[in-house]
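Enquirer: Sequence and predicted structure are below.
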Amino acid sequence: MISETDKTEYIRDELIRIWDSMIADPQAALTDSQKMEQLSREAGFEKGINDSRFYQSWCLIFLSRLKEAVEILNDLAVNFKDQPLSEDNIKILNALGVAYNDLGDNSNAFFYYSRSLQLSREAGLLERELSVLNNMGGYYLSNENYEKALNHFLELLDKAKSSEQSKELLSVVLSNTGQCYFKLGNLDKAEKFFQESRNLAREIHSGINESEILFDLGKLCDKKGLHKEAQSYFEQSLELCRQIDNKRLECEIYLYRGEMLHDLSQFEKALELSKEIDSKQFYMEACKKLSSHYEKTGDFKEAFRYLDDGYNIEKELNSIAAEKKFHNLEMEYEIERNRKNAEFFKTQNIELKESLNWMTLLNNITKETFASLDTNSILTKVFENINLLMEVTHFHVVFHNKKEKTLQIVKAFENGNEIEPFSFTDAPGGSFAGWSIHNRQELLISDIENEYSRYIEKRAVYGKGPLARSSLTVPIFFRNDEVGAIAILSRHKNAYKNEHIHFLKSLASFLSIAIDNSRNFEKVKELNRIILQEKDELEAANKKIMELATHDNLTGLINRRVLYELLEASMEQTRRRGEVLAVLFIDLDDFKPINDTYGHNIGDKVLQKVALKLKNAVRTTDSVARIGGDEFLILLNPVKSKSEARKVSEKILKLMTDDIDIEDYKIHVGMSIGISTYPEENTTAEQLIINADSAMYRIKKGNKNGIGFFEKT
């Protein structure tokens, strides 16, 4: 019987083996780590359970099963939340960043990367720091900030080489550096880094790294016009993807090759794979590619179907609910950070009770602001809450319009009364807000009268009350882009201190997200309106196209093709039921002189009147078609006998005895009618029409304006 100690050692050894084999065969590593989790639970080995689940999350990331990975990592993050900081916490946060980045959720990805990097540096863990820095470089790369990403990777490359990090990390950094050069158009340098990365990947048997590098080399050859070489690299990459079950990259290759080769089947493969790996990003891209393809080929029905599917996924990816989830996570982080800062506040002679009041206030503000998508309501709530804990005689929220180089006060209060919004220059010397935004830092002024000239040229005066004597201004950033500022002012000197700076900076962080939420909501509403309008227009266009394809444009009658299809279907039905059908071929007598005498405009109107008379002469179950010029076809289905077909034809001739009134003219129109019947004439639909035409022609050669049945010669 194995002792608990031996069992624990066995689990540790197995987990080391699993980690080393994970990249080469993530599916096998996933199965093995699940077994280790079960064994750890039986042994009551807590670290074994957590490590096994962590390894499972990485395997799932490599296998593109990202939602499952995020679910496991979130569970682990909750387990470690109340424990002392350790390398495990940092690894979990970094893995969450990778998973969200692959899901296309840039906001969550950057949040977890930043948090992981901060903790790595605080703990002095260089290897963790380098790993996170590589992932953050990938974040910049995926967001098309190529220059920043390149500088990031080149600096990281030097650190990785000097610190003798693992060849696996070095291979990834080399590949990422190559991608930066590729995006910046330096193909020769890109190829050099790709090949060096591939050699390392082969050396360590990293199938995932090598498959991605082969894809990069394929895209590089395609860019150079070396299409045969590109295809070879793509095939090698696909083969590796299938071996290691890397469906995410396989899907990406199909999308790229579909665009390169204009091959519909590649897009269809990508669509199926995206469903299999539950990647909404790839599904959306495949739908867009398919829609574009079908639009070019004129298949508007399919084009619209895929456009609609793609739009629904895109809307889901950008949903307000997803944004709120991110904001709530950031809110929790800020509150947690403030709690940890309680000791700092103590050392600054600030009572713990007061610091908790700040945290509670911040929590209340974030809850109330995220409960609304209306910017005006959000800013009013912020002002009302701030006033509960500090003196604020003036409150301003400023938006930065970079295009017009102005600052707009979108919300302002003075002594509790709201002031009308207004704009002014964004010059750094024009206002405290302008200085704070341009210098990207907070500005605390304890005595405005004596200090303002250090920052601005002329003191601005707002409102009608007493002048403010101290102020605090904090810039508002959203994803590192300065979008505005928040300012509080007091009628007293020295009203604000460091704790107010910390509070206002945290508030600015939340405020930027809430405001962006509101703006995005408005954009989504407008996008929905545009999409629905385009959908209606496309449906109308499709309806018009279908109408043109099946009907005669002049008379509105069906065309020859549609009648032919109806005839074929009716013949089959007639044969089964033992009934009779008749085809009437009608040609107007002496129609050309009408055109010559009265003009084609009058002639067209005559044809329209004739078409109406023909439709009124038959039943709703019968079909009338214009097949060209002055020729018409009528399908009588069913008729009791040939004599009934003659009676209908005589009725039509009788209707035509009266002159047709067109404008000031009275025009007489005669017609010759040829009839064929089925199944008496046991033949094809085409031959039935020919037979009726032949019968009509015989009448035409005689006295015209009459009726004749087809007769076999």
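Expert: Right, received. Where do you want to start?
Enquirer: only C-alpha atoms for contact and neighbour calcs from this point on.
Expert: Fine.
Enquirer: Contact partners for the spatially most central residue of the chain?
Expert: The chain has E314 as the residue nearest its centroid, 2.7 Å off, counting by CA atoms, centre = their mean. Residues in contact with E314 (CA atoms under 8 Å, 6 or more residues apart in numbering) are 281, 284.
Enquirer: here comes the other one, which I'd like you to weigh against the first:
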Amino acid sequence: MNEAEVDAANERAWSSCIQTPQSTLEESERTLAAATDLGYARGRSYALLNIGWSLYYLSRLPGAYDSFVAAQRLFEELGDVVGLCRALNALGVYNHFIFRLDKAVDFYTKSLDTAKANGIKDREIVAMGNIGELCLELGNPQEALEYLIPAYDEMPDDFNQGNVADCLRNIGQCFLQMDNLLLAGEFTRKSYELAKRAGETIIAADSLETLATVSIALGELAEAERLVATGLSLAGETGNLSQRASLLIVRGTILNCMGRPGDALVVLLEAAGLCQDINLKSKLFKAHEQLSKSYEYLGDHSKALEYYKRFAIFRAQVQHEDSTKRLRSIQTQTDMESARQEAEIYRLRNIDLKGKTEELEEINSQIVSISRIGRRVTASLDFNTVVQTMYDCLKPFLHMDMFGIALYDGDRNQLVYKRYYEDGERRHEHRINADSESSFAAWAFRNRKPVLIANKDAEYSSYLSKPSTRKGAAAQSVVCMPLAIEGRIIGVMTIQNHEANAYAPKNLSFIEALAPYVGIAVENAIIHDRLEILNKALSDEKRSLERATLKISHLANHDTLTGLPNRRLLFELMAKSVESARRTGGRIGVVFIDLDDFKPINDRFGHAAGDSALVAMSDRLRGLVRASDIVARIGGDEFVAVITNVKTRESIEMVARKVLDECSKPLSFSGKSCLVGMSMGISVFPDDGEAIEDLVNRADAAMYGVKHVNKNAYAFSSDSAPLVRRPD
């Protein structure tokens, strides 16, 4: 392979690395080896760049980074500005993907500046598109459009179609974040069609994911599922794991919305596994959120809680990293401002030095304050505490006659101030319709933009069709700051003052810098509340299960009519009594009882009367023995009484006599009385045996002996002949 062939191979790889990253990687590695053998540095630099992109699209990020850095160094040594722009852009994309947004914007800006300085229009357009995508990632879709639309307008007809499609897709994403589903669908559909024609498979799959999200928002779930299926097929062609994971999460969301949580589980577990394998935390927490919903729909509150906790943990990590980056970005801007101030000071030779120094000190002081307030407000998991903490922290900086944080209630389409402060007094529950035409907070929420009003009477018409109708003293100065999480507006922070001109643009900037922290704190409070709900549901489910278990256990061990222990529980309780008697040397009396002439009661008075008789006799038996004794029903009209912890046979006989005396008293049915007698057989532990079954059988046999001789009497099983005893 000569130098011309190396260049041709690099051109082919540059065009194919997105569609076929694996085969492009193999070809570029061969090209790199050939260029190295030739000592051809330019060929090596472009081969390294292509290797980096192939590894990136295969989600092998560490190798991609090393290749991009090596390519950048070679391009700098060679003075190849086109290659350098490409390498800087690649490093920006890499840092963008791993959420190092401060570094991403640095590389994108260097690529843009280099392209502008050298008149490389195509690289300038690409860099503008990337900066727009970064603004989109930071939740600023309006600012993103300020880069993306000019970039799209400047793209010539022969511009790389993949870049055109990607720009259109990002414009669609901006409109999606702004809840403009019509334009989101229109631009994204153009992106998909263009990417499909150009063979840009990865961009086409990304566009399908966005279109599916639009369809979900429109309630067109079948169409959303079809789009995701097509996207997954394309992702399978490229082998892009991060794209597959993202599409699987969307599919899981669709299945949950369709009421198919079982199918969603399978899909989402695969997505979570992929995210873990490639360390894709920005998607992993979304998979866990949907998994929690799937388990909740299936009634498995334990698993729902487990995955919601995982969601909260990874969400917090991503938020923390995002907050750190935002603060670093603010610090970077301050450093740049400091440098400009120093240059200005040098140029003017100390003119206005004092004023500029004070301004710089104020900026630095605000940075410290933002960091301190951010740490305080995100330390709480209770929403009311978040509101109070923010109010207390802002009081030294701003005079506020009203302060509150409203959360969006999607079910009612309202902004709800659960807690707010007015004239220093804490108040509760104020609601505003989100589509209100007389509320600055509603305007900020709908338009995803902050509001700064210096004189409400003079300026309200710029925002509202009619003046505010809120009761109380009229506020002339107003700041409303929308609170966003992952591109979603979750609420609005509102500050008001009765006086005009109370707040300036610098106050708005201060509030805007704090807004991400407040958004995180509010989201954490919402997550905490949901965890509490899941915990309660799990506890309720556990208690319900325990109650059901107890009920089942009771039904399994007790007679349903009388509530007495049944045969199964009788034998368990007797086993414990026998074991106790063995230890203490005591005796146990087993009294087998059969009601005499019970059938005529059923025949004469009916089965309901018969049941009443059984209940009445069981109540009498329970009332005639001690709490430590046992009374069980083991058959239709058969009972067993176990007299525990006695010393002599006479003690047992005394109980038997008492039972016969009391139970011989007549029962009343429908105003008529009826006598119910009983025949009883008695065995004694350990005199008549030690096995429980034997003792019951002996007592049963003695009872039948009584039946044959006479009724309404008792006999001991140890008697040589049935010695029948009747009550005195």
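Expert: In hand now; what should we look at? Since the structure is predicted, the reported quantities are computational estimates derived from the model, not experimental observations.
Enquirer: quick revisit: for S279 of structure 1, see how far away the residue nearest to the centre of structure 1 is.
Expert: 12 Å (CA to CA, to the nearest Å).
Enquirer: Also K543 of structure 1?
Expert: To S279 of structure 1, K543 of structure 1 is 33 Å away according to CA to CA.
Enquirer: go on, A99 of structure 1?
Expert: Counting by CA to CA, the gap from A99 of structure 1 to S279 of structure 1 is 12 Å.
Enquirer: who touches N176 of structure 1 in this structure?
Expert: 138, 153.
Enquirer: What of M696 of structure 1?
Expert: For M696 of structure 1, the contact set (CA under 8 Å, 6+ apart) comprises 585-587, 672-675, 707-708.
Enquirer: Filter the residues you listed down to the ones in strands?
Expert: Among the contacts of M696 of structure 1, DSSP state E puts 585-587, 672-675, 707-708 in strands.
Enquirer: out of the residues you listed, who's nearest N94 of structure 1?
Expert: Distance to N94 of structure 1 across these (CA to CA) is lowest for F585, with 78.4 Å.
Enquirer: which residues does that closest one contact?
Expert: F585 of structure 1 neighbours (CA under 8 Å, 6+ apart): 631-634, 673-675, 689, 692-693, 696.
Enquirer: and what of A312 of structure 2?
Expert: By CA under 8 Å, 6+ apart, A312 of structure 2 lies in contact with 285, 524, 527.
Enquirer: can you list these in JSON lines and add secondary structure, distance to N170 of structure 2 and neighbour count?
Expert: Shown next, in JSON lines, are the contacts of A312 of structure 2 (DSSP: H, G, I helix; E, B strand; the rest coil; distance: CA to CA, whole Å; neighbours: other CA atoms under 10 Å):
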{"residue": "F285", "secondary structure": "helix", "distance to N170 of structure 2": "23", "neighbour count": "25"}
{"residue": "N524", "secondary structure": "helix", "distance to N170 of structure 2": "29", "neighbour count": "22"}
{"residue": "I527", "secondary structure": "helix", "distance to N170 of structure 2": "29", "neighbour count": "19"}
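Enquirer: Closest one to V105 of structure 2 out of those, please.
Expert: F285 (24.8 Å).
Enquirer: I'd like to know how far the closest residue to that closest one other than its chain neighbours sits from G139 of structure 2.
Expert: Spatial nearest neighbour of F285 of structure 2, excluding adjacent residues (CA to CA, 6 or more residues apart in numbering): F311 at 4.6 Å. F311 of structure 2 sits at a distance of 20 Å from G139 of structure 2 (criterion: CA to CA).
Enquirer: Please apply the same query to G52 of structure 2.
Expert: Applying CA to CA to G52 of structure 2 and G139 of structure 2 gives a distance of 28 Å.
Enquirer: Same question for Y460 of structure 2.
Expert: For Y460 of structure 2, the distance to G139 of structure 2 equals 26 Å [CA to CA].
Enquirer: same deal with E186 of structure 2?
Expert: Distance, E186 of structure 2 to G139 of structure 2, using CA to CA: 21 Å.
Enquirer: Over to R426 of structure 2?
Expert: Distance from R426 of structure 2 to G139 of structure 2, by CA to CA: 32 Å.
Enquirer: These two: who's more crowded?
Expert: Using other CA atoms under 10 Å, the more surrounded residue of R426 of structure 2 and G139 is G139, with 21 against 13.
Enquirer: Determine the three-state secondary structure at the more buried one.
Expert: Here G139 of structure 2 is coil, with the state taken from DSSP: H, G, I helix; E, B strand; the rest coil.
Enquirer: What sits closest to it if chain neighbours are left out?
Expert: G139 of structure 2's closest residue in space is G487 (CA to CA, 6+ apart), at 4.8 Å.
Enquirer: Then A513 of structure 2?
Expert: Leaving aside its chain neighbours, A513 of structure 2 sits nearest to I370 (7.1 Å; criterion: CA to CA, 6+ apart).
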